[in-house]
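A.B. asks: Sequence first, predicted coordinates after that:
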Amino acid sequence: MSKPALLFLSHRIPFPPNKGDKIRSFNMLKVLSQHFDIYLGSFVDDPYDWQFADKLEEYCQQVFLLNQNKLTCKVKGLSAFLMGKSISEQYYQSTKMQKWVDKTIQQQGISQAFIYSSVMAMFTSEHLDKLHQVVDFVDVDSDKWRQYAENKKGLAKWVYAREHRKLQRFENNVAAQSAHSLFVSDPEAALFKQQIGPEVHGRIQGMLNGVDTAFFDPDSNFEPLENEQVDVVFTGAMDYWANVDAVSWFVKFVWPLVRQRHPKAQFYVVGGNPTSDIKALNGNNGIVVTGRVKDVRPYIAQSLVTVAPLQIARGIQNKVLEALSMAKPVIATHMAIEGIDARSENIKITDDPEEFCEQVCQYLEAPQDAYENRLWIMENLKWTATLKGLPLLFRNS
């Protein structure tokens, strides 16, 4: 028996689920595929991900993927200054994607669409009169640019402030034209409501991330690391500006204090595509930069503590959820823990470098089991529970 057709647009291929946005988009795709015939259109910005393209066929009726050259997209982004649009919009603009969307909607008689990341809504803008559209903003992207602007000076400050204004206007238009707008948490949804008129508020809601608790299980079957001393670990995509900034802050303000007390301590930075600045840290002062790894779990499992020292953030940090699910102590800034209601003796929250150091040193000196962290994840953030309401936002699901 055929299922209703659903257009699913994602700014990044939703497989493999190895970084924050792809973890969420993949799990949403998996849930929606149980109720709809999925027509997926997505960009591939990392050549590594092409090998997994056929994995999507299990969940989709049709898959359309476009290679995204980052340098070309940055050049396209510059045209935003001439067109009065946000850089983000122009970065993702694609004639090929637009033609595929137009053709697919017409040929398949599609009347419903799921948009993952607000920028992808540009491709359905000419079809809104016949589309029931649900958009997952995930977090308030425009607010990140406001935060960036606060930490810059001169031209960079002006550019980031402009992007905040332009992208906010675009986000508001998308939400006003959509049946439902989702955000990764209730606080994130509340923040968005502050920038848009009250007539739209009833169509805005939070929908939490989950965790694959069977995968991120300290007792699951994964290959342990050999001859590696992982005292402190940070995990995340290391070409993402907020992660780079977090590691840089930790290395500058916290780690030297830790090493004064524990000269042999090791800090592992685990994540793909590290920038040149992050690569340069490798081998210095007990810092190990791994680059992309086959499995992040051994690094979390063998660490004494996971750190999340984010200085700029929106939404929920999957790196924190995964560490909690692995029963690890977590030390996080207030930014990194936002939207996560878990509290225990082994979740420390501080923005002060000296206090951050003190907490790290306590775990180095007296390692702690944090199984209560995993129990909280099991009780509150399994994907089957957090996404159970997603199909109900559509017709005939």
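C.D. replies: Yep, that arrived. Numbers count the residues shown, from 1 in each chain.

A.B. asks: contacts, neighbours, all on C-alpha from now
C.D. replies: Noted.

A.B. asks: OK, contacts around F222?
C.D. replies: By C-alpha atoms under 8 Å, 6 or more residues apart in numbering, the residues touching F222 are 297-298.

A.B. asks: Confirm it sits in a helix?
C.D. replies: No - counting by DSSP: H, G, I helix; E, B strand; the rest coil, F222 is located in no helix; its state is coil.

A.B. asks: Please report the distance of it from F215.
C.D. replies: Going from F222 to F215 by C-alpha to C-alpha, to the nearest Å gives 9 Å.

A.B. asks: And V101, by the same measure?
C.D. replies: Taking C-alpha to C-alpha, one finds V101 at 35 Å from F215.

A.B. asks: More neighbours: which of these two?
C.D. replies: Neighbour comparison, V101 and F215: the larger count goes to V101, with 22 against 15 (by other C-alpha atoms under 10 Å).

A.B. asks: tell me which element that one falls in.
C.D. replies: Applying DSSP states H and E as the criterion places V101 in helix 95-108.

A.B. asks: what's the next helix or strand after that helix in contact with?
C.D. replies: Next along the chain after helix 95-108, taking DSSP H and E as the criterion, comes strand 112-116. Under the contact criterion C-alpha under 8 Å, 6+ apart, strand 112-116 has outside partners 5-11, 25, 121, 131-138, 394-395.

A.B. asks: ok, second structure coming up, stack it against the first:
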Amino acid sequence: MSEVLFLAHRIPFPPDRGDKIRSCHVLRHIAGLAPVHVACFADDEGDMGHEPDLAAVAASYCLVRRSRTLKVAGLDALASGKPVSLTAFADKRISAFVARLLATRPISAIYVFSGQMAQYVPASFAGRVLMDFVDVDSAKFEAYAQQARFPLGLLYTREARLLSRFESETARRASASLLVTPEEATLFRQRLAPGPDPVILALGNGIDTEFFDPEGMPPAPELAGEGPHLTFTGQMDYPPNVAAVEMFAREVMPQIRAVFPQARFNVVGRAPTLAVRSLEGVHGTLVTGAVIDVRPWLSGADLVVAPLTIARGVQNKVLEAMAMARPVLATPEAATGIPARDGQELVVANGTEALAKAALSLLHDKVRAATIGQSARAFVVEKCGWAGVLAPLADLLGLSGLKGSRVAA
């Protein structure tokens, strides 16, 4: 029987942030096709606590607690001429696990989740390699470089240049490379170094519409009383999220509170940076930190906002809010890859003035806002289920017609 090796830069459990949501659903889908062996990293002890979840789906696994500091990874990168993104995820234990697995198991395909993990695919491997870049990391670092001050800007520029070269080399080694949207796939093709054309495909993100269902989901108690409530959800140490909430709290909320003096801006998500925590109380901003369940915060929102100016791929936060039948106000960057209709299933606005104007329009017209929210849920139920989104994986991995089962490794 064919078996699959799944490499991921972060343990897919719990599926509570963008990359983990995608990797978790992909891993479970592949496990339904064939036995799957997993090598991945844990960021912290909280991640390590989810080892039983990994054991439940994997035929065998190697879970490594990542302890290399960014400073050490940076020094290794400078000495080796590699991107920091690679040296930060280099580990002999995973290399040994991969070598042993390929020597002892009938591995016919390797699924690589995120570019950092491509370094573990041996050049001698003769099976299929499916490279899930998700989005174009090198382009992301270029965007960071444009906004960062010296000397950080130089480091980001170096990372973008080296990653771009690595992405081209990796794509040409892979049987096929996946990007999360057609737009991201096009961008990836445009940035390839000269050479043979690799297979580049778009494989989108889905949404669990049974879990993200507004039916019977009461609002968070903190949302009782004054309002209206505008909500942002996300990992709050992720630079694009940080920049988005800073802009919205300081530049858009004053315009909204000029009309709705009790309006609240709820920033919901784990690991808020000092810059995010400093927004507490600024123009009605509440910073929650980590919450047990994001759904009550979405359920009680009058408007969910996604004002990102740097965004790669599909924003899960937007799909989650749409599934919860909430009206969503997004920038063009945050709406990329979601083929919903502006003004019908979500609202798109660009710039602080336009965002404030659109938000006020939706807050004034509750009937229109509710209609957009209901249309949003209908859209994701019809178009964005994970089973349909991931259906092409069987053919891409050469597993069509096989039915997986978990076996001891």
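C.D. replies: That came in fine, so what should we check first? Given the structure is predicted, the values throughout are model-derived calculations rather than measurements.

A.B. asks: Now go through the contacts of strand 112-116 of structure 1 and say which are in helices.
C.D. replies: S25 (DSSP state H).

A.B. asks: what helices or strands is the lengthiest helix in structure 1 leaning on?
C.D. replies: With secondary structure taken from DSSP H, structure 1 has its longest helix at helix 154-176. On a contact count with 3 or more C-alpha pairs under 8 Å, 6 or more residues apart in numbering; DSSP states H and E, helix 154-176 of structure 1 meets helix 87-92, helix 141-150.

A.B. asks: Now do the last one: which range of structure 2 does it align onto?
C.D. replies: The alignment of helix 141-150 of structure 1 onto structure 2 (TM-score structural alignment) covers residues 137-146.

A.B. asks: got the buried residues for that stretch?
C.D. replies: Residues 137-145 are the ones in stretch 137-146 of structure 2 that count as buried (16 or more other C-alpha atoms under 10 Å).

A.B. asks: hmm, who's touching that stretch?
C.D. replies: Counting by C-alpha under 8 Å, 6+ apart, 152-157, 159-164, 310, 312 sit against stretch 137-146 of structure 2.

A.B. asks: swap in stretch 328-341 of structure 2?
C.D. replies: If you take C-alpha under 8 Å, 6+ apart as the criterion, stretch 328-341 of structure 2 is touched by 180-183, 204, 303-315, 318, 321-322, 346-351, 355, 358-359, 373, 376, 379.

A.B. asks: now do stretch 373-390 of structure 1
C.D. replies: Where contact means C-alpha under 8 Å, 6+ apart, the residues beyond stretch 373-390 of structure 1 that reach it are 27-28, 31-32, 207-213, 321, 324-329, 342, 344, 346.

A.B. asks: Recalculate using a threshold of 7 Å.
C.D. replies: 207-213, 324-327, 342 (C-alpha atoms under 7 Å, 6 or more residues apart in numbering).

A.B. asks: neighbour-wise, which of those residues leads?
C.D. replies: L324 (30 neighbours).

A.B. asks: equivalent range in structure 2 for the helix or strand hosting that residue?
C.D. replies: Per DSSP H and E: L324 of structure 1 is located in helix 318-325. Mapped onto structure 2 using TM-score structural alignment, helix 318-325 of structure 1 covers residues 316-323.

A.B. asks: neighbours of L82 of structure 1, just the number please.
C.D. replies: By the criterion of other C-alpha under 10 Å, L82 of structure 1 has 7 neighbours.

A.B. asks: so which strand or helix has it?
C.D. replies: Following DSSP H and E, one finds L82 of structure 1 within helix 80-83.

A.B. asks: buried sites along that helix?
C.D. replies: A80.

A.B. asks: Which residue numbers in structure 2 does it align to?
C.D. replies: So helix 80-83 of structure 1 sits over residues 77-80 in structure 2, by TM-score structural alignment.

A.B. asks: do stretch 237-256 of structure 1 as well
C.D. replies: The aligned range for stretch 237-256 of structure 1 is 235-254, by TM-score structural alignment.

A.B. asks: try stretch 176-193 of structure 1
C.D. replies: Mapping stretch 176-193 of structure 1 onto structure 2 (TM-score structural alignment) gives residues 172-189.

A.B. asks: As a check, name the ranges of all strands in the stretch 251-400 of structure 2.
C.D. replies: If DSSP state E, counting those that start in this stretch is used as the criterion, the strands of the stretch 251-400 of structure 2 fall at 264-268, 285-289, 303-306, 328-330, 347-348.
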